[in-house]
Structures are given as C-alpha cells and as structure tokens.
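Engineer: turn this into a structure:
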Amino acid sequence: MKKLVLTAAAATLGLGIAFTPTPVLADHHEAGEMEKLDQTWYRVNLVKFEAGNRKRIGEIIDMYEAANKASGVDSPVVIHMNTGPWDMMVFFRMKHGIESMGWKTNPEGEKWWAAFKEIAGGEEEANKIEAEWDSYVLREESHIAHRHPVEDE
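Structural biologist: Here you go, the predicted model:
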C-alpha cells in the first residue's frame, strides 16, 4: 500500500509541473498586459440615526456640503430611506478608484478637512462637530461598490 501511495505521489508530481497553469492563464487571460475594467468605485455608508435630532443633523449636513463646495471635492449622493432599517445611504465616489483603499492619506480628504475646519471655525470646533455627528449615529455600515458605465452615455 505504501508503495502505491508513493508511486502515485511521484507520478502526480511530474504531471503537476507539466500542467501547472501560469497565473495569467489560470484567470482566463492571455499572456500580456492586463487591462483594467471601466468602473466607477464608491464607498457606500448606511446610516441609522438616533431619533429626535433631524434639524441639527440637517445643519451639519449643510456644513459638510459647504466644505465639499469650498474644497472642490465631489459631493456624495445622499439617498433618504423610507423603508428598511436605514435612514440614509451615502455614496462617496472614490475618485482614484479602488486604489484609494491603499492610501494612508487621501488628497481630496485633506482638502475637504481644511475647508471644513475653516467653515467650523478651527480644528477644535471641527472636531467637536464631528463628535456631535457621531453622537447622533445609532449605527453605521460602510461598503465598497462599483458601477459599470452605461453604454448609451
């Protein structure tokens, strides 16, 4: 029995080397330069707020929007939910694609934070507003998603 197992192992070692596909071919790609898909990437935040703070939440969102405009950063798409467990979905376009996930700092984020600090009246006040916002959030989930271009566009 031992001889049979060893013989089978030796045979498969020889075959394994001859038939091992290269990583490029294993992914059904031809050898050569890889081509990226045309996709737009988003960070999607799902937010559930504590009850009773709608007016102040709206005021903070207005400040965030002012910081978007002042910094030149794209405003997110905000969807207010009428059903389900979430109050809001916010789609932040990842300007630099999925590669943005690997950055320690983000140039757009830095520009936005500088504008927000100015609107808030300084870094200390901006941090207080961020903490206030966080106090209104009951729970939040963040996801990564992408969109394929529409051919008619």
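Engineer: CA atoms for contacts and neighbours, from now on please.
Structural biologist: Will do.
Engineer: helix/strand/coil for residue 110?
Structural biologist: helix (DSSP: H, G, I helix; E, B strand; the rest coil).
Engineer: I meant to write residue 47 there.
Structural biologist: Per three-state DSSP, residue 47 ends up strand.
Engineer: what do you get for residue 17?
Structural biologist: Under three-state DSSP, residue 17 falls in the helix class.
Engineer: count the neighbours of it for me.
Structural biologist: Per other Cα atoms under 10 Å, the neighbour tally for residue 17 reads 9.
Engineer: got the contact list for the spatially most central residue of the chain?
Structural biologist: Closest residue to the average C-alpha location of the chain: residue 43 at 3.1 Å, with Cα atoms, centre = their mean. Neighbouring residues of residue 43 by Cα atoms under 8 Å, 6 or more residues apart in numbering: 91, 92, 93, 94, 142, 143, 144, 145.
Engineer: could you also give me the structure for this second sequence? I'd like to compare it with the first:
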Amino acid sequence: MRKTLMIAAAFAMPLTAAPALADNHMEAEAPKQANLDWYEINYTRYHAGKVGEARQMQEVFKEISVKVGLELPMIFHMNSGEWHTMLARKMPGGIAQMGWESNPNGRKWWAGLVEHTGSEEAANEYWQKYQSLIADQKEEVGHIDR
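Structural biologist: Alright, predicted model coming up:
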C-alpha cells in the first residue's frame, strides 16, 4: 500500500506545475491584447407607424453625439428582416467596457441631452418618448479584426 502511494505521488508531483507551464507562465514578456475593435450591436423594432418619428429623434441623438465629441455609431436602416434599425457603436474600452459600472461616454451623451432639452426632467421625458416608440430590442457584442 505504502509503495503504491509513493508511486502515485511520484507521478502526481510533475502535474502540479502543468497549469503554469501550459500558459507559458515562465515567459518574461507581458501578455498581449488581441488586435480587435469591439462593438455593441443594437437591433430595434418600432411600433407600427412610429419608424419616421424614431428616425427624427435619432437625428437629434446624432447631433448631440457630435456636439459632445463622441464617435458616431454606424446606423443601418434595415430594408428586410424583423428589425427596423441596427446600430453598431464602437466600444472604446474594448471588451473590458462590459464590466464598467457606468460608461463615461454615456454620461457625456446624457449631459448633452440635458443641455439640448434644457433640464434633467425634459431630457427624461424626451428619452421616455423615444423608448415608447420601441416595440422590441436586442443587444449583442462582437468584434472586427484590425
């Protein structure tokens, strides 16, 4: 029995270092980020007859983005399928941005909406109006290789 345990221990000892060796733990160079651009992709379907009003509001949203110095998202007006709009917004913080408690660009944009509408209350009303036009939404995250 004792001999069996000693043999098992002799085989198991090298395995304890396997995880460190598997990820090149011994290399001196720091890990490298992949050369990717990450995007939030939003799909939106509006209530019947509300697409035109929603697109007018999107124009205001674009003006605000430009005014506060944000990169404009790519906005696709869909001609087929179940969605009316597909919006691709670059994630400047990369995939790590998903862990942010609050997005600094979102705060910057909201401040622009408050300025545009004249008050926090008016901005909330404007945003709720836009939200009332939406029948369904979904969001995905993807990347492109640079």
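Engineer: just give the TM-score of the two.
Structural biologist: Put the two chains on top of each other and the TM-score (TM-score structural alignment, normalised by the length of the second structure) is 0.84; 141 aligned residues with a Cα RMSD of 2.2 Å.
Engineer: what ranges does the second structure have for its helices?
Structural biologist: 2-12, 18-22, 51-67, 104-117, 120-132 (DSSP state H).
Engineer: buried residues of the longest one, list them for me.
Structural biologist: With burial defined by 16 or more other Cα atoms under 10 Å, the residues of helix 51-67 of the second structure counted as buried are 51, 54, 57, 61, 62, 63, 64, 65.
Engineer: re earlier: among the helices of the second structure, which is nearest residue 73 of the second structure?
Structural biologist: Of all the helices of the second structure, helix 51-67 sits nearest to residue 73 of the second structure, with 8.4 Å by Cα to Cα.
Engineer: quick one: contacts of the closest one?
Structural biologist: 46, 71, 72, 84, 109, 112, 113, 116, 130, 133.
Engineer: any idea how far the third one is from residue 85 of the second structure?
Structural biologist: Going from residue 72 of the second structure to residue 85 of the second structure by Cα to Cα, to the nearest Å gives 15 Å.
Engineer: between the two, which one's more packed in?
Structural biologist: A side-by-side neighbour count of residue 72 of the second structure and residue 85, using other Cα under 10 Å, places residue 85 first with 20 against 16.
Engineer: check contacts around the more buried one.
Structural biologist: 42, 43, 44, 45, 75, 76, 77, 78.
Engineer: show me what it aligns to in the first structure.
Structural biologist: When the first structure is aligned by TM-score structural alignment, residue 85 of the second structure is paired with residue 88.
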